[in-house]
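Q: Sequence plus the predicted model coming up.
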Amino acid sequence: MKRAKFLKKISGIGLIPLVGLKAYDKVDTKPADQLRKELNAAWQRSEKMTLTSMEQMPPECYRFKYTNEAMTFSEQWRHCVIYTCGQLASRTGITNPYKHVKLPVQMPKEEVIGEIKKMYAFVRQTIEELSSEKLFSNCDFAGDVIPVWRLLYALENHIIHHRGQCVVYLRLNGQVPKGYYGW
């Protein structure tokens, strides 16, 4: 508090400088129901954009990869399903729906889309069912300690990364990505 008083005195403009000092991670004053609403909106938009991208790829191109070292289009999405569900379950203490499921490395278009839909349903269910205490509690992630609500944004960011790769896969297969821009 000494720092805040010092800044207030030297600024001569009252509490305005203190607004910028509020740490981003301390947003836990936001009501849990409003946060759930925001998280659900973000994940619903993510699902729509993901499915739009997936549906554009012709079924015969789901095994496409641009180099031997790269994942196929199908594997990109399989990876998102396994990673998202695994990270969310392990960091919140809930049951991973893929704990005892071994997804094939290559899956046809319809199956991959089905698994992606299950993943998004799992995330939405988790957002609704996590207690407020758990939602605002901290977890370890990527060498840092973050609130669980922020983990949900980090996991969506991971999907954005792979969706971006898949846009390139679409273009390399002569497909012009639709509906990718805008939030």
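A: Ah, there it is.
Q: from here on, contacts and neighbour counts on C-alpha atoms
A: Noted.
Q: most centrally placed residue in the protein?
A: Centroid-nearest residue in the chain, with Cα atoms, centre = their mean: residue 156, separated by 1.1 Å.
Q: what about it, helix or strand, and which?
A: Residue 156 belongs to helix 148-172 when elements are defined using DSSP states H and E.
Q: got a list of contacts for that helix?
A: Contact with helix 148-172 is made by 39, 43, 46, 50, 53, 56-57, 64-66, 73, 76-77, 80, 84, 88, 91-92, 134-139, 141, 176-177, as judged by Cα atoms under 8 Å, 6 or more residues apart in numbering.
Q: If any of those are buried, give me the PyMOL selection for them.
A: Only the buried entries of the contacts of helix 148-172 go into this PyMOL selection, using 16 or more other Cα atoms under 10 Å:
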select buried, resi 39+43+46+50+53+57+64+65+73+76+77+80+84+88+92+135+136+138+139+177
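Q: Just the contacts of helix 148-172: which are in strands?
A: If you go by DSSP state E, the contacts of helix 148-172 have 138-139, 141 in strands.
Q: count of residues packed around the residue nearest to residue 84 when sequence neighbours are not counted?
A: Spatial nearest neighbour of residue 84, excluding adjacent residues (Cα to Cα, 6 or more residues apart in numbering): residue 155 at 6.1 Å. Per other Cα atoms under 10 Å, the neighbour tally for residue 155 reads 18.
Q: what about versus this one:
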Amino acid sequence: MKNLIKGICLLLTFSFTIMEGKAQDYFQEEYPKVWERTTAYSRTIAESMPEQLYNFKVYQDGMSFKEQQLHIVGNISFLCRHITGEYKNFYSRDEIKGLSKKQVLQISDVAFSYVADLIESTKPSVLSQKVMFKGTEMTKMNIFYLIRSHAIHHLGQSIIYLRMNDIEAPEYVGW
């Protein structure tokens, strides 16, 4: 009976190891393409808003359109730190008001490219490493999913800003 239980445990461990490897393979094969589409969608939304409306706010205490775009970038810094252990700062918060649309687009391009490079360079063994995030243990691979989820959340808000200004929102291309 002991040998049977040991055998079942060994088989389960082996099965979970294979499934984890397949998930990592899938991530490394598919996620770069998903991130590329997210990057293009983000850029299209940011380009759609005229520069004179970059400071538009839906309500007084909310973020402006510009701040929405830079908040996505700030979150990239915050979440990537959980993958790399280093905080990469793409802009100074003190400069936000003076940043032009072109500068915001450049900052976003650099941040989104940083994530793309990080996706490509992160080894499978690192993807499966566990980190604590807001009291929850998760893999570093899951942090990449959080980066995209957060970006899409704020891009959705940005679409509302466009529509409130009678600007046609770009078609979603996240698949």
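A: That came in fine, so what should we check first? Keep in mind that this is a model prediction, so the values were computed, not measured.
Q: ok so, going back, let me have the ones in strands among the contacts of helix 148-172 of the first structure in JSON lines, extended by distance to residue 116 of the first structure.
A: Formatted as JSON lines, these follow (distance: Cα to Cα, whole Å):
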{"residue": "138", "distance to residue 116 of the first structure": "27"}
{"residue": "139", "distance to residue 116 of the first structure": "25"}
{"residue": "141", "distance to residue 116 of the first structure": "23"}
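Q: Which of the residues you listed sits closest to residue 27 of the first structure?
A: Distance to residue 27 of the first structure across those (Cα to Cα) is lowest for residue 138, with 12.7 Å.
Q: you'd agree the closest one is up against residue 92?
A: No: taking Cα atoms under 8 Å as the definition, residue 138 of the first structure is not a contact partner of residue 92, at 9.4 Å.
Q: returning to that earlier point: which part of the second structure lines up with the helix holding residue 156 of the first structure?
A: Matched against the second structure by TM-score structural alignment, helix 148-172 of the first structure falls on residues 140-164.
Q: Check the mean deviation of the matching stretch from the first structure.
A: Mean deviation of stretch 140-164 of the second structure relative to the first structure after superposition (mean Cα distance after the TM-score superposition for the first structure): 0.5 Å.
Q: Tell me the buried residues in that stretch?
A: For stretch 140-164 of the second structure, by 16+ other Cα under 10 Å, it's 140-141, 143-144, 146-148, 150-152, 154-156, 158-162.
Q: Over to stretch 29-39 of the second structure?
A: Neighbour-count burial for stretch 29-39 of the second structure [16+ other Cα under 10 Å]: 31-32, 35-39.
Q: so what's residue 89 of the first structure closest to, chain neighbours aside?
A: Nearest to residue 89 of the first structure is residue 96, by Cα to Cα, 6+ apart, at 5.0 Å.
Q: is it true that that neighbour lies in a strand?
A: No: counting by DSSP: H, G, I helix; E, B strand; the rest coil, residue 96 of the first structure is not part of a strand but coil.
Q: Tell me how many other residues surround it.
A: 17.
Q: and it, what does it touch?
A: Contacts of residue 96 of the first structure by Cα under 8 Å, 6+ apart are 85-86, 88-90.
Q: Under the alignment, what does it map to in the second structure?
A: Counting by TM-score structural alignment, the partner of residue 96 of the first structure is residue 87.
Q: That's all I had, so thanks and see you.
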